[in-house]
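**Q** I'd like to go over a predicted model; first the sequence, then the structure.
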Amino acid sequence: MNATVAGAPVSFGVFEMTPDDAEVLEPDDMLSILHEAGYGGVDLGPVGYFGRGEELRKRLDRWQLELAGGWVELPLSDDAGFEAALPSLDDALRVFADAAEAGPRLLPKPTLADHGSPARKARPGRGAAEHRLDDAAWERLISNTQRAVDRVRAAGFEPTFHHHAGTFVESPDEIDRFLDRVDVGLTLDTGHLVIGGGDPLEVLQRWGARVNHLHVKDVDLRVLERVLAAGGGMADVWSSGAFVAFGTGDIDVTAVMNAVDALGFTGWVVVEQDVLPGRDISLADFRSEREADQRLNREVLRQWC
């Protein structure tokens, strides 16, 4: 497979849900782990975590990594909220442009996603039955997504859209409806798809031609189902340890990667093992666990890329 494997800050507990006062790995420490494990790229994480401009380019060059993409969450069904959020999209695009000045083999994929709602985030995998958009709100979501897509392309990048648990594009039927209306590739996230009630292999059969970015997760379904059965929200899922190292959960990573390979996929394969650490953790122990998991994850993917 002519694809490149990237790591992600979310696998080290660094993402939009990380408390501002949480102790986290230093950027160079994280990148050194990924470099030594044989990754070829890294996702952006929170804008600014790896720096900007020359600082970002030097950091990526030092660790021989390229920028794979990055998460840009927008309130797509809320016109006023969408307008207010556009500067955050433009800011992320400037960081992608900073990284692209180094002339990477693969350009980063700006990864667009819906913001969802508190009700949907509190009921991942169940929100589609309880809090669906009405037709007018759905039309706003479609229109604003296309505007964001056009804005990304005008900046010189090809966007991708992430179906995400806790948002209004979560369940397979919502993804179907979305893809039928918007001219954008799909980020297939194996873990979030399972939360939304989908099967990665069925999705690759249906939407394979639209998949232009891949987030690979393994999931311990017993842990996930226990969290959801107790009424847990996305924060509970992230902190539960439901996302596990490849081969220790219930996703058939081998079958998924074989299916992706059969499609002739040539983009980024981003390893994501989302984790939200507690405040009382030992950072040294946490680092050691994350390093071991990310080495294992990379080794599992070597037979394809």
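**A** Yep, that arrived.
**Q** going forward, measure contacts between C-alpha atoms and count neighbours the same way
**A** Fine.
**Q** nearest residue to residue 99 in space, please, no chain neighbours.
**A** residue 57 (5.7 Å; C-alpha to C-alpha, 6 or more residues apart in numbering).
**Q** what residues sit buried inside the helix or strand that neighbour falls within?
**A** Element membership for residue 57 (DSSP states H and E) is helix 53-62. Going by neighbour count (16 or more other C-alpha atoms under 10 Å), the buried part of helix 53-62 is 53, 56-57, 59-60.
**Q** could I get those residues as TSV with distance to residue 300?
**A** Output for these, formatted as TSV (distance: C-alpha to C-alpha, whole Å):
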residue	distance to residue 300
53	33
56	29
57	29
59	27
60	24
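**Q** please enumerate residues in contact with stretch 296-303?
**A** For stretch 296-303, contacts defined as C-alpha atoms under 8 Å, 6 or more residues apart in numbering pick out 5, 37-39, 245-246, 271.
**Q** all strands of the stretch 101-250 of the chain, in order?
**A** 109-114, 160-162, 185-189, 211-216, 218-219, 243-244 (DSSP state E, counting those that start in this stretch).
**Q** highest mean neighbour count out of those strands?
**A** Among the strands of the stretch 101-250 of the chain, strand 160-162 has the highest mean neighbour count (mean count of other C-alpha atoms under 10 Å), at a mean of 27.
**Q** this is the other structure I want to compare:
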Amino acid sequence: MRIAGAPISWGVCEVPGWGHQISADRVLAEMRDSGLTATEFGPDGFLAADPAARVTQLDGYGLGAVGGFVPVVLHDPGHDPVPGVEALLDGFLATGAGVLVFAAATGTDGYDTRPDLDEHGWKTLLANLDRLAALAVRHGLTATLHPHVGTMVERSDEVRRVLAGSAIPLCLDTGHLLIGGTDPAALAAEFPHRVAHVHLKDVDAAWADRVRSGEVAYTAAVAAGMYRPLGQGDVDIAGIVVALTDAGYDGWYVLEQDAVLAAEPAPGRGPVSDVLASLAYLRTVSP
């Protein structure tokens, strides 16, 4: 298994007011010390903006780059997402980060609410996904669509609409799929050929049910501990790894236990403990 980290596991997030933001120096050092050898980029401003400086920064911690999460508005006929994505490509190419992880952003901050999408919006969204997938291929990159709570592609029917109406591969995020009402293990078994990137999360299903029903907002559930270290929640992580391995998947598995922090953790404490627990669990299921 090729296992990478993600800054969101340390509470580093693009959403304003999400919580305390740990410095890149500490996050990258704790990734390295945990035995991880690669990371996703994290939000704008987390790593150096200049591509060459970003390479130097990651090299200083012995880390490679696998890709980055890119929220982009896809459903608005008056908005062309291509120029904004093109502006990011140098940072991917310079660092060798091969995967663009798109989320169908609503156009507003946060993931607690989202609008309804009409047929015209869906047609635009699907067409833009194929445009971005083709753009990535032209640059030797892989574009994926990340179903995500609070975006335009969240629920099971929306995931299947993307699979049926677009050729773009998926980022199989095991947590967001479960919260949105999709069994990620069943999806991995049914569509392994559409999976080009994996975000491994484990989730407390009772909290997921409360988010799905609208009883609790997504951000509040994350802050309350909805995400668990791998093997301690209700996602069939082992089944997913087996299904993808049997289908020949050789991409990255990115550890993501989204966190909201109230303050700076003491040295050696905090999110890194959950990362280490997840890595230990993965050693028991690794093929």
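**A** Ah, there it is. Quick caveat, the model's predicted, so the values are computed rather than measured.
**Q** fetch the TM-score of the aligned pair.
**A** With the length set by TM-score structural alignment, normalised by the length of structure 2, the two chains reach a TM-score of 0.90; 285 aligned residues with a C-alpha RMSD of 2.4 Å.
**Q** re earlier: translate the residue nearest to residue 99 of structure 1 into the numbering of structure 2.
**A** Using TM-score structural alignment as the criterion, residue 57 of structure 1 maps onto residue 55 of structure 2.
**Q** go on, residue 293 of structure 1?
**A** Match for residue 293 of structure 1 (TM-score structural alignment): residue 274.
**Q** hmm, back to that, what about the helix holding residue 57 of structure 1, distance to the chain center?
**A** 22 Å (C-alpha atoms, centre = their mean, to the nearest Å).
**Q** what's the first helix or strand after it?
**A** With DSSP H and E, the next secondary element past helix 53-62 of structure 1 is strand 66-74.
**Q** read off where that next one ends up in structure 2.
**A** With TM-score structural alignment as the criterion, strand 66-74 of structure 1 aligns to 64-72.
**Q** next: stretch 138-149 of structure 1.
**A** Going by TM-score structural alignment: stretch 138-149 of structure 1 matches residues 122-133.
**Q** report the buried residues of that stretch.
**A** 122-130, 132-133.
**Q** average offset between it and structure 1?
**A** In the superposition with structure 1, the average deviation recorded for stretch 122-133 of structure 2 is 1.3 Å (mean C-alpha distance after the TM-score superposition for structure 1).
**Q** coming back round to it: ok, for the match of residue 293 of structure 1, nearest residue in space, not its chain neighbours?
**A** Spatial nearest neighbour of residue 274 of structure 2, chain neighbours left out: residue 229 (5.3 Å); criterion: C-alpha to C-alpha, 6+ apart.
**Q** how many neighbouring residues does the equivalent of that neighbour over in structure 1 have?
**A** The equivalent of residue 229 of structure 2 in structure 1 is residue 245 (alignment by TM-score structural alignment). Close neighbours of residue 245 of structure 1, defined as other C-alpha atoms under 10 Å, add up to 23.
**Q** and the gap between residue 245 of structure 1 and residue 55 of structure 1?
**A** 31 Å (C-alpha to C-alpha, to the nearest Å).
**Q** residues contacting the counterpart of residue 178 of structure 2 in structure 1?
**A** In structure 1, the residue matched to residue 178 of structure 2 (TM-score structural alignment) is residue 194. Contacts for residue 194 of structure 1 (C-alpha under 8 Å, 6+ apart) come out as residue 200.
**Q** now do residue 152 of structure 2
**A** 104-106, 114-117.
**Q** do the same with residue 56 of structure 2
**A** With contact set as C-alpha under 8 Å, 6+ apart, residue 56 of structure 2 has no partners.
**Q** tell me how far the residue nearest the centre of structure 1 lies from residue 5 of structure 1.
**A** Centroid-nearest residue in structure 1: residue 215, 5.8 Å away (criterion: C-alpha atoms, centre = their mean). According to C-alpha to C-alpha, residue 215 of structure 1 stands 10 Å off from residue 5 of structure 1.
**Q** overlap of the contact sets of the two?
**A** Shared contacts of residue 215 of structure 1 and residue 5, defined by C-alpha under 8 Å, 6+ apart, comprise 269-271.
**Q** most neighbours among these, please name it.
**A** In those, the most neighbours by other C-alpha under 10 Å go to residue 271, 28 neighbours.
**Q** wait, that residue touches residue 4, no?
**A** No - Residue 271 of structure 1 lies out of contact with residue 4 (C-alpha atoms under 8 Å); the separation is 10.6 Å.
**Q** re the thing from before, the match of residue 229 of structure 2 reaches residue 293, doesn't it?
**A** Yes - in this structure residue 245 of structure 1 lies within contact range of residue 293 using C-alpha under 8 Å: 5.5 Å.
**Q** show me what the residue nearest to the centre of structure 1 aligns to in structure 2.
**A** By TM-score structural alignment, residue 215 of structure 1 lines up with residue 199.
**Q** same check on residue 15 of structure 1?
**A** Residue 15 of structure 1 maps onto residue 13 in structure 2, by TM-score structural alignment.
**Q** for the match of residue 229 of structure 2, which residues are in contact?
**A** For residue 245 of structure 1, the contacting residues are 217-218, 273, 293-294, 296-297, by C-alpha under 8 Å, 6+ apart.
**Q** could you rerun that using 7 Å?
**A** Residue 245 of structure 1 makes contact with 218, 273, 293, 296-297, according to C-alpha atoms under 7 Å, 6 or more residues apart in numbering.
**Q** and which of those residues is nearest residue 22 of structure 1?
**A** Closest approach to residue 22 of structure 1 among the contacts of residue 245 of structure 1 (C-alpha to C-alpha): residue 273, at 18.5 Å.
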